[in-house]
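Engineer: give me a 3D structure for the following:
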Amino acid sequence: MAKTSASSETERSYERFPLARRIEHLIMLSSFTTLGLTGLVQKFATSPTSQFLVSIMGGVENTRSIHHFAAIVLMLGTMWHIVVFGYNFFVLRTSLSMLPGPKDALDALQAFLYNVGLGKLVGFGKTRPQMGRYTFEEKAEYWAFVWGTAVMGVTGFLMWNPITSAKFLPGEIIPAAKAAHGGEAVLAVLAIILWHFYGVHIKFFNKAMWTGKMTEEQMQHEHPLELAAIKAGTADRRPDEMTIRKRQKIYFPIASVLVLGMLGGIYGFINTEETALTTIPPQEGQLVEVYVPQTATPRPTSTPTLVPTNTPLPTATTDASATPEGTLSAEGTPTTAAASCQLGWSRGSLIHAKMRGLSRRIRRIEFIHVCRCDQGRSIRCCLHRR
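Structural biologist: Now for the predicted structure:
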């Protein structure tokens, strides 16, 4: 049950978080901030700001080492949080007030309608929702942190131990883990800046995580249902000492095995393999050829052209059966000249002509009549360009 302290009726306060929870929050805050700072400068490495911060931290090798150390602290903090949760749940029998429920969805809808001023119109949301120990915002933020920690842990292991991971999973999982790791990092940092900072430091400056207490007025505004339960004596009550000792005898061995297992997992996480590439700084005054091909790259050559041939030109004829359409002139217009057939042409032929020193390709030419030579006799053809 929450402890109360008061020097007068107006200064009455209630304990919100014990010292152990506040220390845990400080450790997680420090590790998260360090991870975000050292991780984003590696994700956006070409940014001038990132390069400046990396230089302050002593280079990319030191930045990577700091990032790994902060990750280890985060894993240890997560392990401690699991052990404390088990103790509170099994030994002290505290209620699972952080679990979301249907009331949280209704509280979120009511708060939205109240904030936008539509509560009076729809008949729901005329007042602020009455919430208990944890509001729907705090629950959403807590479980978002749990989800983000799980994603960052899994993807971080895949990147920290890529060879071991590729033995059991497809190789494509490594770049996918890198993309998910960086995306989740950006999402987490934005959630803290835009959501947590606003809800805790701007909308209402909540100092409970630093002082451990909240005044009665603050409790009435933020957690009225919890305040009512405390005053009514129905809030979580601490069991008697004999019951606590009996439960501790059961829980401590289980927790010890759990802690040893998690410590072994963290050790394996860190020392499974050593595959990170060491960044070698450039040597001043030393020129190194990065790539020297064994064979020279061939230079591009000009496109070969066909050798021009002496093809006989068409000769005119006075045959009365000549049609006005005759053949094509140099400009592509019909003439009355007859075609002296020296070659056999077929439908859809391609004619290449060389004009003024350039190779010119005349588009497909369709012959209505096929011209053939029969014992040296010339016949007329009608040429049409498609």
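
Engineer: switch to C-alpha atoms for all contacts and neighbour counts from now on
Structural biologist: Fine.

Engineer: now do the SS call for the residue nearest to residue 222 when sequence neighbours are not counted.
Structural biologist: Spatial nearest neighbour of residue 222, excluding adjacent residues (C-alpha to C-alpha, 6 or more residues apart in numbering): residue 131 at 7.1 Å. Using DSSP: H, G, I helix; E, B strand; the rest coil, the structure places residue 131 in coil.

Engineer: contact partners for residue 131?
Structural biologist: Taking C-alpha atoms under 8 Å, 6 or more residues apart in numbering, we find residue 131 in contact with 107, 222-226.

Engineer: and the gap between it and residue 98?
Structural biologist: Here the criterion is C-alpha to C-alpha, to the nearest Å. By it, residue 131 lies 12 Å from residue 98.

Engineer: second input sequence below; structure requested for side-by-side comparison:
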Amino acid sequence: MVSTDGSTMAEPRADAVAPAPAETAGREKKQPRTRIEYRRFNLFHRWMHFLVFVSFTVLVFTGMPLKYEDTQWAQWFMDLFGGVTAAGIYHRLAAIVTVFYWSAEMVVMVVTVLRTRGHMRDRITLMFNAKDVQDIVGMFAWFFGRGPKPQFDRYTYWEKFDYLSLVAGTVIIGVTGFMMWFPIQTTHLLPGYWLNVAFVIHSNEALLAMGVIFIFVHFFSAHLKPESFPLDKVIFTGSLPVEHYKAERPLEYARRVREGTLDEVLVEKTITWKTYAADALWWLITLIAGVSAVMMTAFIIWSVFD
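Structural biologist: Have a look, this model is predicted:
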């Protein structure tokens, strides 16, 4: 190409690309997805549950092999913890954690009762009441197609059973456990045969607790029911989708709408890859604990009938 003054100008390249439009430079980043959730548990509740989960699991996997010490599977579990001596140390450390969280929960309970002057409303208390009896009868009727499924408030009757059995069971296991931990001091106060009594009560109550938590009640009702399978992660995250909340706790939802307190428990949650990664991690941990407990239960049953 020749210019007006006779000089030669370079031809434009045929494959030259035009500059990007101005709007592409300011292209917006993709916004993360958000959803409104119901905050069911605060940080204190979640930490307490975490301590219960860890300490109870350690207590079971270090204590049950002692009850069945003459079996091969018990020796295998002991080896996982480094032998009998090491397993005993872990067992006692977990017991100390148990005493800590139980004491903290009792303090919170007493403070709550004092603040409400002892008049906790029946619909939100963890104590059993007439509504729970109606719900138990209603659930059996629903199981056999003889009526609608009962509607629940903040706590269901099986959650109350979980909580109260943990409170009472911790006292029984704790007292008998400390009797065996400090045998000399115990025999200063009681005859020596009480150590044998303590062992029988301690080990059998622990076996019952393992069945209630891992097999028959808590694990099933929390994670294996169709609405929550494969994992009810609300105790780990603290919140759950509003739709799930409305379906699971319709009486509490209706009460909060009626009282105008629903906004107090609604939170906006951002959903990112970290959310799914955390869900997968909690699912894996819970799965390992559950499968291990089922295996141990099978070993125990085999030992009893062998």
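
Engineer: could you report the TM-score for this superposition?
Structural biologist: The TM-score (TM-score structural alignment, normalised by the length of structure 2) is 0.68; 223 aligned residues with a C-alpha RMSD of 2.3 Å.

Engineer: re the thing from before, going through the contacts of residue 131 of structure 1, which ones are buried?
Structural biologist: Buried by 16 or more other C-alpha atoms under 10 Å: 107, 222-226, out of those.

Engineer: circling back: out of the contacts of residue 131 of structure 1, flag the one nearest to residue 143 of structure 1.
Structural biologist: residue 107 (17.0 Å; C-alpha to C-alpha).

Engineer: counterpart of the closest one in structure 2?
Structural biologist: Mapped onto structure 2 by TM-score structural alignment, residue 107 of structure 1 lines up with residue 135.

Engineer: grab the nearest non-local neighbour of its match.
Structural biologist: residue 150 (5.7 Å).

Engineer: and the residue nearest to residue 222 of structure 1, what pairs with it in structure 2?
Structural biologist: By TM-score structural alignment, residue 131 of structure 1 lines up with residue 152.

Engineer: how close does that match get to residue 127 of structure 2?
Structural biologist: Applying C-alpha to C-alpha, the value for residue 152 of structure 2 to residue 127 of structure 2 is 14 Å.

Engineer: residue 52 of structure 2 now?
Structural biologist: Taking C-alpha to C-alpha, one finds residue 52 of structure 2 at 20 Å from residue 127 of structure 2.

Engineer: mind checking what secondary structure residue 145 of structure 2 has?
Structural biologist: Three-state assignment for residue 145 of structure 2 (three-state DSSP): coil.

Engineer: with residue 37 of structure 2 instead?
Structural biologist: Criterion first, three-state DSSP; result for residue 37 of structure 2: strand.

Engineer: now do the contacts for the nearest residue to residue 234 of structure 2 once chain neighbours are set aside.
Structural biologist: Take residue 234 of structure 2 and drop its neighbours on the chain: the residue closest to it by C-alpha to C-alpha, 6+ apart is residue 240, 5.7 Å away. Contact analysis of residue 240 of structure 2 by C-alpha under 8 Å, 6+ apart lists 37-40, 233-234.

Engineer: in ChimeraX, select just the buried ones from those.
Structural biologist: Typed into ChimeraX, the next command selects the buried ones out of the contacts of residue 240 of structure 2 (criterion: 16+ other C-alpha under 10 Å):
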select :37,38,39,40,233,234
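
Engineer: for structure 1, longest strand please?
Structural biologist: When structure 1 is parsed with DSSP state E, its longest strand is strand 358-367.

Engineer: what range in structure 2 does that one sit on?
Structural biologist: Using TM-score structural alignment, strand 358-367 of structure 1 corresponds to no residues of structure 2.

Engineer: what is that strand packed up against?
Structural biologist: strand 349-355, strand 383-385 (3 or more C-alpha pairs under 8 Å, 6 or more residues apart in numbering; DSSP states H and E).

Engineer: just to revisit the earlier point, so between residue 52 and residue 127 of structure 2, which is more surrounded?
Structural biologist: residue 52 (18 against 15; other C-alpha atoms under 10 Å).

Engineer: so which helix or strand takes in the more buried one?
Structural biologist: helix 43-67 (DSSP states H and E).

Engineer: what residues sit buried inside that helix?
Structural biologist: 46, 48, 51-52, 55-67.

Engineer: swap in stretch 293-306 of structure 2?
Structural biologist: Neighbour counts over stretch 293-306 of structure 2 (16+ other C-alpha under 10 Å) mark 293-294, 296-297, 299-300 as buried.

Engineer: check stretch 234-247 of structure 1 too.
Structural biologist: Those would be residue 235, for stretch 234-247 of structure 1 by 16+ other C-alpha under 10 Å.

Engineer: what about residue 59 of structure 1, neighbour count?
Structural biologist: 15.

Engineer: need the counterpart of it in structure 2.
Structural biologist: Using TM-score structural alignment, residue 59 of structure 1 pairs with residue 83 in structure 2.

Engineer: quick one: that match from residue 62 of structure 2, how far?
Structural biologist: Counting by C-alpha to C-alpha, the gap from residue 83 of structure 2 to residue 62 of structure 2 is 10 Å.
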